[in-house]
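pasting the sequence and the predicted coordinates here, then a few questions.
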Amino acid sequence: MTSELSRPDAVRAAATAAVPAALADLGSLVRIPSIAFPGFDPAQVRRSAEAVKELAEGLGIFDRVEIRDAAIPGTDERGMPAVLATRAARNGRPTILLYAHHDVQPVGDESLWESTPFEPTVRDGRLYGRGAADDKAGVMAHIGALRALTEVLGTDFDLGVALFIEGEEEAGSRSFAAFLHDNADALRADVIVVADSGNWDSRTPALTVSLRGNARFTLTVRTLDHASHSGMFGGAVPDAMMATITLLSTLWDADGGVAVAGLGHRNAETPEYGEATLRDEAGLPEGVSPIGGGTILSRIWNKPSITVTGIDAPSVVNASNTLSPEVSVVISTRVAPGQSAQEAYDALEAHLRAHAPFGAQLTFSDVDCGDGFLVDGDGWAVADARAALAEGYGVDPVDIGVGGSIPFISDLVREFPAAQILVTGVEDPHARAHSPNESLHLETFRNALVSEALLLERLDARTA
């Protein structure tokens, strides 16, 4: 093939040809309900890891392919199984670490799905299924790109490759830092590609250059020693629901912007992005207004947000004329890039304690903090990635921020400070990751796979 085409052109052709097989393997992975959350069958996560291990072994390029786990700090438990495959660099070439995760989110209310969540289904140019986009497509972009590189160069190329497919990202990556520490020598690389983000749209690739951090916790509000009759004592005794609603309302201003002192924001320009696009991509109906101030993307990328994601209180079906003694809520805060997540949590706790109404007793538990991420855009790997994306998609890439969080990236930065980290992805804005009817845009997947194969070819030709 290389005698007829230049090496990059041969890799592009091989990558394009590799897409159907990659999609078939992706379908097989989607059929495995690899949910790592407590209460779900861990054997399915093990089954998924075994399937990924078999795919990695089938490449024939790695010195070692293993399923490994690590201890969860502060517990007697171990994390979910991850796949780790390695091959050493040769002749002065760099080493690239390819990351994705094979665990998925729970499906939620299955009645909201238009097709069975764990049966891959193609409709209108999209592959539907839980994990089809987030992040089993990332797994198969790596595998497919490596297949293409091997098709052209054979198994004896010089680029060093480490493949790390995590098994608990959706469940909080509780053993991630320990896994990095335990396997630091195997994972150490010049370039790290994290295939767990998105693109500007289905046709335009993106490099994620900033991510918000997160501070998530459970807040319990208590006002009574026991439940009491709402008719006998209502109007004189504060119930926990009223106190909780009153307290939560202090977190936002009249426009819906965050109103917590100590939560910072980042000053950075954002591309043009109109309200019509927001409505289309987020599913915001006419008549419901956006919240916050400033450009829309600055609100999503560079400012904090606070969301109540769960509540424990009497359900509608179990409602009675009772004053609730206690209510618990889960508060999820996205932290502006550049601010410490712990600092943000401290500001939130101080605000809530200062604004607790009627002397309500507050308890904070299950605190989980993860720092945001800012990319140094001047590295040679960033330039190579931009060039590969432009060639693979036929459109120049856009540097984007992402309102979501990938907290483990701060662990990568801490463990491997010399590595250049590239955050890429196969999702488009309509992927609906984490939601019912999650899907993968097939053309985006093709372009992502081709782009990564071209990046690997570039790195194999580069002296570290």
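Great, that's in hand.

please make it C-alpha for all contacts and neighbour counts, starting now.
Noted.

burial count for Asp253?
If you count neighbours by other CA atoms under 10 Å, Asp253 ends up with 13.

same check on the one 4 residues further on?
Taking other CA under 10 Å as the neighbour definition, Gly257 ends up with a count of 17.

same deal with the one 10 residues further on?
Applying other CA under 10 Å, we find 11 other residues in the vicinity of Asn267.

wait, it sits on Asn302?
Yes - contact criterion CA atoms under 8 Å: Asn267 and Asn302 qualify, at 7.1 Å.

surely Val194 is in a strand?
Yes - counting by DSSP: H, G, I helix; E, B strand; the rest coil, Val194 is found in a strand.

residue most distant from the centroid, the protein?
Going by CA atoms, centre = their mean, the residue of the chain most distant from its centre is Met232, 49.1 Å out.

find the helix or strand that it is a member of.
Using DSSP states H and E, Met232 sits in helix 230-233.

report the buried residues of that helix.
Ser230 (16 or more other CA atoms under 10 Å).

and stretch 264-282, how far apart are its ends?
25 Å (CA to CA, to the nearest Å).

want to compare, so here's the second one:
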Amino acid sequence: MTPEEIENAVTAGMPRAVEDLTRLVSIPSVAFPGWPEEPVRAAAALTEELLRSAGLPEVRQVPVEGSFPAVFAEAPAPAGAPTVLLYAHYDVQPPGDAGLWRTPAFTPTLVDGCLYGRGAADDKSGLISHVLALRAFQGRFPVGVKVIVEGQEEYAGERLERFVEHNPDLVRADAIIVADTGNPAVGDPAVTTSLRGLAAFTVEVRTLEEALHSGSFGGAAPDALAALIRVLASLHDDNGDIRVPGLPKGSFLGAGPSEEDFRATAGVLDGVALPGSGSLADRLWASYSITVTGLDVPTVRDAVNAVQAVARARVTVRVPPGGDPATAADDVVEHLRRAAPWGARVEITDRVLGSGYLADTGGRARSALNRAMKRAFGRAPRDIGAGGSIPLVATFGKLFPAAEILLFGAEDEGASIHAPNERVDLEELRRTATTEALFLADYAEF
């Protein structure tokens, strides 16, 4: 197929792709503990159906120990052609507070060329970009194709990583496309070349056998909630830099966003300063960060006049490429224990880890991607980092050191992934699928 034929085929396939994405987003495939399993399995079944519709002759669900099934598909390579592995995931983040959504999280809604709904960008757009790109070839693929779509990426852990380590030949390829990142802005093409790793855990602070009346005991009884607040506040200094020993600042070689653009994208309120020091690229992509992502304490609505006996927080540490998530978790936990006032008891549970990744930016696959992206977007891509974590990428890099790993996708910084009002720009989805299809054709010719 010529590049023009590929572009026309992708464009012609967009209406069907939007219908498929709408079906996917309507399934609340939250693979977190406590959420129903049936929708996750329904998303796996639909993923299997979509990959079959893309012309792949072998499609099946593969069990993953301790997790939901992955969906695997394969088409053999023509003689002498390389093989490309395509990755995405069909599970999504919980929707959070329904009152913060302008449209229902699992009722896909089209507004001004964007599809809104949980998972519309992260990462059901990744799955659909693969399907749309593959459909352009009508089953006559120029390269060997393998696809693996994960079912529990969002709930941190390394379940699929262990599966891949035990089944390397299943996913072995010459190049790997990970469609779980995106561009800094719509229409601004970029390839993600670094990913931070992850360490997360729950910290519990306990001071009393049970809660006490604040009028009778307040002022003398040790308050677990006050202790937890002090412990968490000790993680950063007044400037917002991390105070934990052993977590140094890093440096990112490429350019990051301007402060003006970052403030606008993040929705930072006027007069509120950005925490930390160093460039934004350094802070976002090459350094450690620590975030409190949840609290188990009485709500304001349910507050009573009591000194609390126990309080919990979920803490997430982002680890720069080259850093060790286990060591970072140990350092943060040790700091929290030392910071606990009044001899309060500190317990750590539910610890999960994921490794970061730093890509090699040379090679024939990256060259082919640069050409494909320039044609699809009208300009060449630039290298960026990502503060988020995709632990499987590090596993791919370890198992297949000769394979080129390419990270790009239809998400963008304004897509509100992991937040209310998540959306994917449909024109960005078309450009991303066009890039992938052009890449597959170009890479076959090398």
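Done, it's in. As the structure is a prediction and not an experimental result, all values here were calculated from the model.

circling back to that earlier point, what's the match for the residue farthest from the centre of the first structure in the second structure?
The equivalent of Met232 of the first structure in the second structure is Ser216 (alignment by TM-score structural alignment).

do a quick rundown of the helices in the stretch 251-400 of the first structure.
Secondary structure of the stretch 251-400 of the first structure (DSSP state H, counting those that start in this stretch): helices at 275-282, 296-301, 341-354, 380-393.

residue range for the second one in the second structure?
Helix 296-301 of the first structure corresponds to residues 280-285 in the second structure, going by TM-score structural alignment.

circling back to that earlier point, elements contacting the helix holding Met232 of the first structure?
For helix 230-233 of the first structure, not one helix or strand is in contact under the criterion 3 or more CA pairs under 8 Å, 6 or more residues apart in numbering; DSSP states H and E.

what's the average distance for it when superposed on the second structure?
Overlaying the second structure shows helix 230-233 of the first structure at a mean distance of 2.6 Å from the equivalent residues (mean CA distance after the TM-score superposition for the first structure).

who's in contact with that helix?
The contact list for helix 230-233 of the first structure, computed with CA atoms under 8 Å, 6 or more residues apart in numbering, reads 321-323.

dump those residues into JSON lines; add neighbour count as well.
Formatted as JSON lines, the contacts of helix 230-233 of the first structure follow (neighbours: other CA atoms under 10 Å):
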{"residue": "Asn321", "neighbour count": "11"}
{"residue": "Thr322", "neighbour count": "16"}
{"residue": "Leu323", "neighbour count": "23"}
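
among these, which are in strands?
Within these, residues falling in strands by DSSP state E are 322-323.

quick one on the thing from earlier: Ala36 of the first structure is nearest to which of the helices of the stretch 251-400 of the first structure?
helix 341-354 (24.2 Å; CA to CA).

so the closest one matches what in the second structure?
So helix 341-354 of the first structure is aligned with residues 325-338, judged by TM-score structural alignment.

quick one: Ala211 of the second structure from Ala309 of the second structure, how far?
Taking CA to CA, one finds Ala211 of the second structure at 5 Å from Ala309 of the second structure.

contacts only, for Ile400 of the first structure.
Ile400 of the first structure makes contact with 200, 206-210, according to CA under 8 Å, 6+ apart.

equivalent range in the first structure for stretch 193-204 of the second structure?
Under TM-score structural alignment, the match for stretch 193-204 of the second structure is residues 209-220.

pull the distance from the matching stretch to the chain's centre.
Centre-to-centre, stretch 209-220 of the first structure and its host chain are 13 Å apart (CA atoms, centre = their mean, to the nearest Å).

what does stretch 353-366 of the second structure give?
On CA atoms, centre = their mean, the centre of stretch 353-366 of the second structure falls 16 Å from the chain's centre.

all strands for the stretch 1-150 of the second structure, in order.
Under the criterion DSSP state E, counting those that start in this stretch, strands of the stretch 1-150 of the second structure are mapped to 58-62, 70-75, 83-89, 109-111, 114-116, 144-150.

adding distance to Leu280 of the second structure and mean neighbour count, write the ones you listed out as TSV.
Below are the strands of the stretch 1-150 of the second structure laid out as TSV (distance: least, CA to CA, whole Å; neighbours: other CA atoms under 10 Å):
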stretch	distance to Leu280 of the second structure	mean neighbour count
strand 58-62	41	17
strand 70-75	36	22
strand 83-89	28	25
strand 109-111	31	15
strand 114-116	28	23
strand 144-150	31	24
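
what's the closest of those to Glu260 of the second structure?
Closest to Glu260 of the second structure of those is strand 114-116 (CA to CA; 24.1 Å).
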